[in-house]
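[1] Pasted the sequence and its predicted model underneath.
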Amino acid sequence: MKYLLSLLLIASVLAVSAQDDNAAGEYKKRVLEHTEIDILLNYYEQDGENAAVTGGRGTEELTDFSPTIIVAVPLNDDDVLTINANISAYTSASSSNVNPFDGKQPADPFVASSGASKSDVWGNVVGSYSHSSDDRNRLWNANLSGSAEFDYISIGFGGGRTWLFNEKNTELSLNGNVYLDTWSLIYPIELRPDEGSSFQQVVPGYDPSFNEHSSKARNSYSAGIGLSQILSSRMTGYVSADFILQDGLLSTPFHRIYFADKEDYFFENFHLADDIEQLPDSRFKIALGARLNYFVNHRVTLRTFYRYYTDDWGITSHTASIEIPVKITDKFTLYPSYRFYNQTAADYFAPYNEHLSTEEFYTSDYDLSEFSANNYGFGISYTDVFTKGHIWKLGLKSIDLKYHKYDRDSAFTASMFSFGVKFVVD
């Protein structure tokens, strides 16, 4: 909250001290005419059988409810302050098995524990400030963010510049962001210094060679460039390049690992960990993207997207998507969509109980495995640019309802329902 208050104070000072470069006193259209309020509600659920918490084998059942509010406030003709606040409340069968022995039933990787680790709340606040030049051909923005969950705290900041030229037919943008994260080092219950000794006493021979992490920090630095161009009266194109460098603790402390060359030890129905996930302390990512939108007629538009991704962990991926907005009336639009994704496995990935203890790095997180996925979506939108409908002093500008179904070929499925409503403050 203190970061949000600081941003509001800075924005207020900038707004008061901002000078109007339009010496001729000519009329110019405000960047944002009125305060806008977006209220978003998302419900997400997933299921699978390859949980990283239990070494690549076990339930991945999770549900998440995430409300978000976004408020954009015009400070003057040229400046806009935007506040984005989000809370995510989830229940996870997978994370509950960080300590599978704190429930009433026998511990099992395919059964959620009923202990305290089964649920948590994540909170995030982002404040951004943008300024446009008088001719609207230049824009700069800055942002500050903070988020927290039970096992980490993150602070982020960044900014960007945008230039429009060629009679606003061409747009070039640059951006950069920094995120500074700190983990709370929560390990699987059987590997913790205090509790681990009790497992060694009741399970003869169990004596894992486990060392705690020396660092709690993870930093991320990103830079991006984008170029959009109006190609014709019906077609627009956009290309982008993003570069991300991460360093610090990049593995998750409570992801278990099992070695094929070590004897297996069980307590109740649960396989006790040999070690935790170990990954390099740096990662460099490159993503190259392209969009092409084609306006078929006043009712139908084609929106296509492709992205190529690679990193120095050995992952290469391809994403291709298409969305076809269909305007069925002046106010209602349908949004069918499809996205295909595939990736190669990270150099350090192996399934459950297939790693060797002689390896330097290892993970059984199936997000780093080789897989392909399909995402099917459908949405409907109501838009009233004149905000004729009102709730108290709020003019109703738009309502959106969307559904997405995600299927991965590694026995993982997910669904997401989202609802959004935008108001304009009269």
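    That came through fine. This one's a predicted model, so the numbers in the text were calculated from it and none came from an experiment. Numbers count the residues shown, from 1 in each chain.
[2] rest of the way, CA atoms for contacts and neighbours
    Will do.
[3] In contact with D78, which residues?
    Contacts for D78 were tallied using Cα atoms under 8 Å, 6 or more residues apart in numbering; they are R30, V31, H131, S132, S133, D134.
[4] Just give the nearest non-adjacent residue to the fourth one, would you?
    Spatial nearest neighbour of S132, chain neighbours left out: L139 (4.4 Å); criterion: Cα to Cα, 6 or more residues apart in numbering.
[5] Check the burial of the one you found by counting its neighbours.
    The local packing of L139 (other Cα atoms under 10 Å) involves 18 other residues.
[6] ok, structure two:
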Amino acid sequence: MRKIYLGVLMLYMGILSSHAQMQTEKQAVKDTSNYQSRKLSLDEVNFVSGYYHQNGNNSAVTGGIGTEKLTDFANTLDVQFSKYGKSGRKNTYLFELGVDHYTSASSDKIDPSTISSASMQDTRVYPSLNWTSLNEKTGNAFGFTGSYSHEFDYQSFGAGFNLTRLSKDKNTQFDFKAQAFLDTWKVILPIELRTGYNPNVQQGREQKWDYPSAPRNSFSTSFSLSQVLSTRLQALIVVEPSYQKGLLATRYQRDYFTDGSERAENLPGGRYKLPIGLRLNYFLDDHFVIRTFYRYYMDNWGIRAHTAEIEVPIKFSSFVSLSPYYRYNYQTGTRYFAPYGQHNPTDSYYTSDYDLSTLHSNFVGANLRLSPPKGVFGWQRFNSLELRYGHYMRSTGLNSNIVTLAMKFK
């Protein structure tokens, strides 16, 4: 039931156990030819922890007005194994487990008569498993992913396929990804619009409301082509078409009309999205890299958006770097949006969710990375430590901060 406006809670780092290190050392002693062990070995264990806080005064739960205060504490752990098959291909197995816990003042207004309802806070658990088969000589690879996610009013089953192809000179790379998410979520209405009270149903802290369920299925693909243009310049273009079908409206969000009436949010049951991005990386010298990115977004709800980003990693040494970054976004909102009390009673679709409005935003921050050759704090297996901070400012008045800590033992 959460509404988080920035998809910046996820980074991927690693921690490698001492047992895996000893196994690697033993294998290295035996590797006197082209021998490759067919035993399953532990490569990495990745962990990241992030804290996110936002505040604003345009909550969609209360019709586009009211507090948007929200906090989220996210933790992700992934474990990577590898094994060589009989054909010599490297098989990589990546298991990831994510656990997020959030508190949301705006979601608690679904039933404002309660002191603190179940919607005030929730925990999301989302494991996934990926298998990738790699030909190390050519760089070509393919793989499959399965995932699951669950929280109070929502569960999701996901499946994906990934494919990588490299040119003979390794200067051109093509990547393809396809994903499908089959979701089911409870149709929870604002308290004053509910009719499904059932004294025989026990729903924990939500007590005796009999919530129906509705599907929401998402299908996405990604086509990317990267090219080394020179010794200093690299380029990448990516196209990511997607389609969603099912209950796309968040039914516990209110909308108010010019005649004084109130309804639950209603949006079309289908949505096409088409983001197109271009990335350019320029290696200025041994100490500076300039990374730029531009993305154009469009969908059939009438939203158009432009995003531009620049990041300049600065290497103070081979193992210490600081990467300040800045991102600007401008969005033309959907035709279904109107502020509090301004919807036309004859409209078929309507929302007061400011995520879908016309807006512009700024996101600024920096990433500090330490990766000393003798390990962080002198611990050989502590490969790297990263600390990232970002501040988000939106023209609607929403502001947020995020701090992310990542460690890697290897």
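    Yes, it's here. Computed from a prediction, not measured in an experiment: that's the story for all the values here.
[7] Quick check: TM-score for this pair?
    Once the chains are laid over each other, their TM-score by TM-score structural alignment, normalised by the length of the second structure reads 0.84; 362 aligned residues with a Cα RMSD of 2.3 Å.
[8] Am I right that the residue nearest to S132 of the first structure is in contact with W163?
    Yes: at 6.6 Å, L139 of the first structure and W163 qualify as touching, with contact defined as Cα atoms under 8 Å.
[9] list the helices and strands the helix or strand where the residue nearest to S132 of the first structure lies packs on?
    According to DSSP states H and E, L139 of the first structure maps onto strand 138-149. Strand 138-149 of the first structure is packed against helix 2-17, strand 119-132, strand 152-165, with contacts defined by 3 or more Cα pairs under 8 Å, 6 or more residues apart in numbering; DSSP states H and E.
[10] Report the aligned residue range of the second structure for it.
    Using TM-score structural alignment, strand 138-149 of the first structure corresponds to residues 140-151 of the second structure.
[11] Contacts made by that stretch with the rest, please.
    Contacts for stretch 140-151 of the second structure (Cα under 8 Å, 6+ apart): 122-135, 155-166.
[12] which residues in the stretch 151-300 of the second structure form helices?
    Ranges of helices within the stretch 151-300 of the second structure: none, based on DSSP state H, counting those that start in this stretch.
[13] Do a quick rundown of the strands in it.
    154-166, 172-186, 213-228, 233-239, 242-246, 254-256, 262-264, 270-283, 289-299 (DSSP state E, counting those that start in this stretch).
[14] Pick the most deeply packed of those strands.
    Of all the strands of the stretch 151-300 of the second structure, strand 254-256 carries the top mean neighbour count, a mean of 26, counting by mean count of other Cα atoms under 10 Å.
[15] name the helices or strands packed onto that strand?
    Short answer (3+ Cα pairs under 8 Å, 6+ apart): strand 254-256 of the second structure packs on strand 262-264.
[16] neighbouring contacts of the strand it packs on?
    So strand 262-264 of the second structure is in contact with L189, P190, L193, R251, Y252, Q253, R254, D255, Y256, going by Cα under 8 Å, 6+ apart.
[17] Mind doing that once more with 10 Å?
    Contact partners of strand 262-264 of the second structure, identified using Cα atoms under 10 Å, 6 or more residues apart in numbering, comprise 61, 63, 188-190, 192-193, 249-257, 341, 343, 345, 350-351.
[18] Which helix or which strand is home to the closest residue to F386 of the first structure other than its chain neighbours?
    Once flanking residues are discounted, F386 of the first structure sits nearest to K397: 7.3 Å by Cα to Cα, 6+ apart. Assigned by DSSP H and E, K397 of the first structure belongs to strand 394-408.
[19] In terms of secondary structure, what does that strand contact?
    strand 36-47, strand 332-343, strand 371-383, strand 412-425 (3 or more Cα pairs under 10 Å, 6 or more residues apart in numbering; DSSP states H and E).
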